[in-house]
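Q: structure of the sequence below:
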Amino acid sequence: MDKWIYGFDKKNHPFHHLHIRNYMEQDFNRLIEIQKEAFPPPFPSKLLWDESQLREHINIFPDGCLCIEVEGVVAGSMTAMRTNVKDELDHTWDEITAEGTIRTHDEIGKDLYVVDICVDPSYRSLGLGRQLTQAMYETVIHLQLNRLVGGGRMPGYHKYADELSPAQYVNAVLQGELHDPILTFLFKAGRSPVRPIKNYIEDEESCHYGLLTEWKNPFK
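A: Got it, this is the predicted structure:
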């Protein structure tokens, strides 16, 4: 992918040149730096990218390896792989992504599965996550796949786990009664909830749950 667009920022300079492209080996150090900034403790450090994982990504499925530049500076990335997800069956992030290596990528899989999305916090006012997500929707259409699907963290859930079930928490976010930094973003970006998955990822803030979400290809 090679896409040039404008990003609007109310806080600073109103318009910025944005460039969405496939990430390459020379981007690895910057991508790892962004992950450390975006996912501070208590997020498990072992879930952050390392160079070997990133190298596997670009070797196995380069179409699923996107980054976004702001005025020439890499400010975020999104990684996806092809697979077939059975919504009624539980899975963990480790299982479906082969611990982030995407060795489980299926060349004929009909679902594009989101492995990770990450944006440098200092650039978040530009809506880069939404731009990356839109680019992945375009990839779904280009490859004639059924949908974009993935498990989203629920980092606000630990505050309400004593009073709400995971499904009730998701519904409260959908109704606008609660705000969750990840789920609210996913819903605004066009994703629909499928169901919460227990023990999806090692994440105390989410009480180890993940919400399976999808965006269906409107042309299928």
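
Q: use CA for all of it now, contacts and neighbours both
A: Noted.

Q: remind me, longest helix of this structure?
A: When the chain is parsed with DSSP state H, its longest helix is helix 128-142.

Q: buried stuff in it?
A: 128-133, 135-137, 139-141 (16 or more other C-alpha atoms under 10 Å).

Q: can you check stretch 161-172 too?
A: 166, 169-170.

Q: export those residues to JSON lines and tack on secondary structure and distance to His105?
A: Listed next are the buried residues of stretch 161-172 as JSON lines, based on DSSP: H, G, I helix; E, B strand; the rest coil; distance: C-alpha to C-alpha, whole Å:
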{"residue": "Pro166", "secondary structure": "helix", "distance to His105": "29"}
{"residue": "Tyr169", "secondary structure": "helix", "distance to His105": "31"}
{"residue": "Val170", "secondary structure": "helix", "distance to His105": "29"}
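
Q: which one of these is nearest Leu112?
A: Val170 (22.7 Å; C-alpha to C-alpha).

Q: so which residues of this structure form helices?
A: Along the chain, counting by DSSP H, helices occupy 28-38, 51-60, 93-97, 128-142, 166-174, 183-188.

Q: and these as JSON lines, adding distance to Ile20?
A: Shown next, in JSON lines, are those (distance: least, C-alpha to C-alpha, whole Å):
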{"stretch": "helix 28-38", "distance to Ile20": "14"}
{"stretch": "helix 51-60", "distance to Ile20": "15"}
{"stretch": "helix 93-97", "distance to Ile20": "23"}
{"stretch": "helix 128-142", "distance to Ile20": "7"}
{"stretch": "helix 166-174", "distance to Ile20": "29"}
{"stretch": "helix 183-188", "distance to Ile20": "19"}
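
Q: let's see this one next, to set against the first:
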Amino acid sequence: MDKWIYGYDKQRSVFNHLHIRNYEPKDFNKLIEIQMKAFPPPFPSDLWWTEEQLENQIQTFEDGCICIEVDGEVAGSMTTMITTLHDDNLDHRWDDITANGTIKTHESNGNTLYVVDLCVNPEFRSIGLGKQLTQAMYETVVHLKLERLVGGARMPNYYVYENELTAEEYVNQVIKAEIKDPVVSFLLKAGRSPIKPVKDYLEDAESCNYGLLTEWRNPFYKEVEPE
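A: Prediction:
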């Protein structure tokens, strides 16, 4: 993927030159640095990318490995893989479905583009880089003629409400804009629809180990009839 666009930084009132492309080994150190900035403790440090994971990703499914540059500086990335998901087999753990982030479980003949990770340097979040990366992956879903994009989202404000709301009730209040969650609220604005919160999805104290499955369905998808 190679896409050139412009982004407007509201805080600085300037336009930025944005470039979306596939990430390469030369980017690994920067991508790991961004992960450390974007997911500080109490997020588990052992869930930050390693060079081995990143190498496995680009070797397995290069089309699903993209980064975004702001005026030539890598400022975020998004990693996806293809898997098979149906509404009756949705419960899973992140580390199981992604093979601990190596995406060795990638299925080229699957029906779903699965989001392994979306990460943006906090210093550049005012430009809308996450939305640009997400939009690029919607285009990938259409290009590859897949049924949908699915991802498990963190719910980083849920720990504040854990004793008074179930995970489902928390998500419903975020949908109604009665509670703001930085991740879930962003995904809703980016066109994703909630499916269900999954218990023990990820080791994440802030999310109380929940992950909210969300999806974007390909409006052009046509199911192939069996011969």
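
Q: circling back: and of the helices of the first structure, who's closest to Trp215 of the first structure?
A: Closest among the helices of the first structure, using C-alpha to C-alpha: helix 128-142, at 7.7 Å.

Q: measure the mean distance from that closest one to the second structure post-superposition.
A: Helix 128-142 of the first structure: mean distance to aligned residues in the second structure after superposition is 0.3 Å, counting by mean C-alpha distance after the TM-score superposition for the first structure.

Q: quick one: list the elements packing against that helix.
A: strand 65-70, strand 73-83, strand 111-119, strand 147-153 (3 or more C-alpha pairs under 8 Å, 6 or more residues apart in numbering; DSSP states H and E).

Q: those: which one's closest to Leu31 of the first structure?
A: strand 73-83 (7.2 Å).

Q: chain center to that closest one: distance?
A: Its chain's C-alpha centre and that of strand 73-83 of the first structure lie 8 Å apart, by C-alpha atoms, centre = their mean, to the nearest Å.

Q: before we move on, what about stretch 158-171 of the first structure?
A: For stretch 158-171 of the first structure, the distance to the chain centre is 22 Å (C-alpha atoms, centre = their mean).

Q: and if you look at stretch 79-96 of the first structure?
A: Distance, centroid of stretch 79-96 of the first structure to centroid of chain: 13 Å (C-alpha atoms, centre = their mean).

Q: circling back: of the buried residues of stretch 161-172 of the first structure, closest to Ser206 of the first structure?
A: Pro166 (9.3 Å).

Q: confirm for me that the closest one is in contact with Pro196.
A: Yes. If you go by C-alpha atoms under 8 Å, Pro166 of the first structure and Pro196 touch, sitting 6.4 Å apart.

Q: joint contacts of the two?
A: Tyr209 (C-alpha atoms under 8 Å, 6 or more residues apart in numbering).

Q: excluding chain neighbours, what is closest to the spatially most central residue of the second structure?
A: With distances taken as C-alpha atoms, centre = their mean, the residue of the second structure nearest its centroid is Leu118 (3.6 Å). Of all residues not flanking Leu118 of the second structure in the chain, Met78 sits nearest, at 4.4 Å (C-alpha to C-alpha, 6 or more residues apart in numbering).

Q: Tyr170 of the second structure too?
A: Tyr158 (7.0 Å).

Q: let me see the contact set for the one you found.
A: Tyr158 of the second structure neighbours (C-alpha under 8 Å, 6+ apart): 167, 170, 206-208.
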